[in-house]
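Chemist: please find the sequence and the predicted model below.
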Amino acid sequence: MSVLRRAAPAAGLARAKVNLALHITGQRSDGYHLLESLVVFPQIGDRLSIEASETLELLVEGPFAHDLEGPTEDNLVLKAAALFAEAAGTGPLKLKMTLSKRLPVASGIGGGSSDAATALRLLEDHSGIYLDDDRLHGLALQLGADVPVCLWAQPQLMRGIGDDVSPAPQMPKCGMVLVNPKVGVSTPAVFKALKTRSNPALPPLPESFETLSDLTGMLALCRNDLQQPAIEICPAIGEILDTLGAEDDIVFARMSGSGATVFGLCEAGREMALERSLRTRHPDWWIASGRLA
C-alpha cells in the first residue's frame, strides 16, 4: 500500500555506513554469514540528485566514478528506480539521476548500498508516493542485504545476514575520520581468510551513550571479526590503524566492514583539523571527516 504526499526536493547525501562493531556469529547452509553489527552514518558520503527528464538516465561523476565496474545499467541506483516504479505503479520513469561518487568503491562502508537506499527515498520524494515501511524494506532487500539498514541514516543494529535491522542506542556528539589506503580488498577473500565463523554476539547495549567515553568503553568490549583477516590480505590497513592510534585526538580506531576503510572517533569539532593533518602527511590515502548523524 502506498500513501500519496506532497513531493519534496529530490537531492541528498548517501551517507557512508560505518560498522563500529562487527561480530560474525555463524554461517548458514547457503553460505551467507550471520552477523551482529552496530552501525552509524557520519556526514560523509556520495551525493545523489533526481530531476525530470525525457528518459531515464544515470550520470555518474566524482573522484571514484571511474572505479565502478560494469555497465551503467547494472548500477544499483537504476535497479532501485526499476523496482520503485513497479511497486509504486508509476509506469516508466523519466528522470535524470546524477550520482557524485565520493566514497571509495568496495571499501567496507556501504557506498553502493547507501546509493541504492538513497535512490529509493528520493524517488518517494520526487513522485510524492510513499511506500509503507515493510514494502520499502522488501524492495531494499531485493537490492542487497546491506541496503535496508541504509534506508534510515541513524544508528542501527544489524542482525541475521544484515537484513534484520532495529534502532541502536543514541550516540554521543562526536566526530569521525575515515581513512582508506586506496587499495581494493575482496570481501569474499576476507571471509575466506576468517578462521572462526561462530563468534560471541554483541554484549548488551545501553539505551544511549551519554559521552564519547561511554561509547568507546563499550566498543572496547566489541570487535570487528573481519579486521585481522583483512590486515593479512592488505597490510596497509594495519598501518592506518597504527597511524590513527598514535593521534592524540583519536580516542578509538577500528576497521569498518570487510575493509579497507578505517574509522577514528574524536571529540566533536576536532575532526576537520585531524583530516587536514592526515592529508598533509599521507597524500596517497583517501581521508574524509564529519559528525555522526
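Modeler: Everything's here; your move.
Chemist: could you use CA atoms for every contact and neighbour count after this?
Modeler: OK.
Chemist: where exactly do the helices run in the stretch 1-150 of the chain?
Modeler: 76-88, 111-127, 133-143 (DSSP state H, counting those that start in this stretch).
Chemist: deepest of the ones you listed, which one?
Modeler: helix 111-127 (a mean of 25; mean count of other Cα atoms under 10 Å).
Chemist: below is an additional structure, to be compared with the one above:
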Amino acid sequence: MSASMLACPAPAKLNLFLHVTGRRADGYHLLQSAFQLIDRCDTLDFRVRDDGQILRTNDVTGVPAETDLVIRAARLLREAAGRPELGADISVNKNLPMGGGLGGGSSDAATTFLVLNHLWQTGMSRSRLMELGLQLGADIPFFLFGRNAFAEGVGETLSPLETANCWFVVIEPGVFVPTSIIFSSNQLTRDSKVVRITDFPDATNQIDSGFGRNDLEMVATRHFPEIAEAVKWLSKFGNARMTGSGACVFCAFKQEDEADEVLKQMPSRWKSWKAKAMQEHPLAHLTSA
C-alpha cells in the first residue's frame, strides 16, 4: 500500500463562550460552549506503511512520540479496524501554541483520524470516529464533527451552529496553562445557569451581543497575570475573552481591516495574529456521516 497526504490542516478552535454548569459523579465537569473553527492551523504529513509501524518522523518540543495524541489516535484507529498490518509515517508541523486553549493537540488527533481513515480505507463513519476520539479527549469529537457547534455534556454532545463570518485577533500571552490547575480550583464557578442553543444570538448579532463568558477565565487570570493583562488590553477594542482553559485571548471584528488596525497597536511583548472564521472543517469531506 503506497499512499500519502501532505500538509493536511488541523485548524484551531475558539470558545465563543464557555459555561461550567455542573460536575458529574466521576469528577468530569459539565460544560456548555460554542465552538468556532478558525483558519489558523497545524499541518500534518501522512505516508502509509504496510509493515504495521506507526512512527512520528519529527520532534515536537515537549511531546514525546509515545504520548502524542496523533500516535495514540493512529493506533486506536488501527485497533478498531482490526488491521494490524496498517502503518504510517506522520510528521506534525506545529503552528498552534500548546496550552493555549486553541485545541491544537485535539485537532491534530482529529486530522489523524480523518486522513488515516481515508488512506487506510477503513470505511468508518464520522460518528464512529467521534466515539473513538472521545476515548482520547473531550475536544476531539468536535474537530471530527465537521463544523461549528453548540457543545454540551463534557463537550461531546454537539449541535450544528451557524456563526458570524468575521475575523479574530488572537494574543498568545506566553504562558502555558495546565488544565488541571483550572478545573481543580476552589474558585471555579460550577453552577452557571443552563442555556439553550436558541439563547445564543444568531450569526448577525454574535459580535455585538457579548453573549455569555468564559467561566475558566477568572481562575486562569488569578494564576497567570499575563492573561489578565492581555484581556484588559484587548478589551479596549471589543468583547475580549480567553478561549478554553487558556492562555490565548481573542476578540472578534466584522472586517479584516479592523483586525489589522488592532494588530498595528499590539504591544511587542505578545505574539499576536489574525484568523478568519470558518464554518466547516477543511477535511470534513473525507468521511461520511
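Modeler: Yep, it's here. In this text, all values refer to a predicted model and were calculated from it rather than measured experimentally.
Chemist: ok, which of the helices of the stretch 1-150 of structure 1 comes nearest Cys234 of structure 1?
Modeler: helix 111-127 (19.8 Å; Cα to Cα).
Chemist: what range does the closest one cover in structure 2?
Modeler: Helix 111-127 of structure 1 lines up with residues 104-120 of structure 2 when matched by TM-score structural alignment.
Chemist: mind listing what Leu119 of structure 2 touches?
Modeler: Ala3, Ser4, Val48 (Cα atoms under 8 Å, 6 or more residues apart in numbering).
Chemist: hang on, I meant Phe200 of structure 2
Modeler: Going by Cα under 8 Å, 6+ apart, Phe200 of structure 2 touches Gln206, Phe211.
Chemist: now it: how far from His29 of structure 2?
Modeler: Applying Cα to Cα, to the nearest Å, the value for Phe200 of structure 2 to His29 of structure 2 is 21 Å.
Chemist: distance between the top strand by length along structure 1 and the chain's centre?
Modeler: Looking across structure 1 with DSSP state E, the single longest strand is strand 18-27. Taking Cα atoms, centre = their mean, to the nearest Å, the mean C-alpha location of strand 18-27 of structure 1 is offset from the chain mean by 14 Å.
Chemist: what residues sit buried inside that strand?
Modeler: Judged by neighbour count using 16 or more other Cα atoms under 10 Å, the buried positions of strand 18-27 of structure 1 are Val18, Asn19, Leu20, Ala21, Leu22, His23, Ile24, Thr25, Gly26.
Chemist: got the contact list for the aligned partner of the first one in structure 2?
Modeler: When the two structures are superposed using TM-score structural alignment, Val18 of structure 1 falls opposite Leu14 in structure 2. Leu14 of structure 2 makes contacts with Phe35, Gln36, Leu37, Ile38, Gly101, Leu102, Thr243, Gly244, as judged by Cα under 8 Å, 6+ apart.
Chemist: how about a cut-off of 10 Å?
Modeler: If you count contacts by Cα atoms under 10 Å, 6 or more residues apart in numbering, Leu14 of structure 2 has them with 33-38, 101-103, 148, 168, 170, 242-244, 248-250, 277.
Chemist: which residues in the stretch 51-200 of structure 1 form strands?
Modeler: 57-61, 95-100, 129-131, 156-159, 164-167, 174-180 (DSSP state E, counting those that start in this stretch).
Chemist: residue range for the last one in structure 2?
Modeler: Alignment note (TM-score structural alignment): strand 174-180 of structure 1 is matched to residues 166-172 of structure 2.
Chemist: list the buried residues for the matching stretch?
Modeler: Cys166, Trp167, Phe168, Val169, Val170, Ile171, Glu172.
Chemist: chain center to the helix or strand hosting Leu263 of structure 2, what's the gap?
Modeler: Following DSSP states H and E, one finds Leu263 of structure 2 within helix 256-264. Distance of helix 256-264 of structure 2 from its chain centroid, counting by Cα atoms, centre = their mean, is 24 Å.
Chemist: pull the residues that contact that helix.
Modeler: With contact meaning Cα under 10 Å, 6+ apart, helix 256-264 of structure 2 is reached by 166-171, 234, 236-237, 251-253, 266, 271-276.
Chemist: which residue packs closest to the match of Val18 of structure 1, ignoring adjacent ones?
Modeler: What sits nearest to Leu14 of structure 2 in space, not counting adjacent residues and going by Cα to Cα, 6 or more residues apart in numbering, is Gln36, at 5.0 Å.
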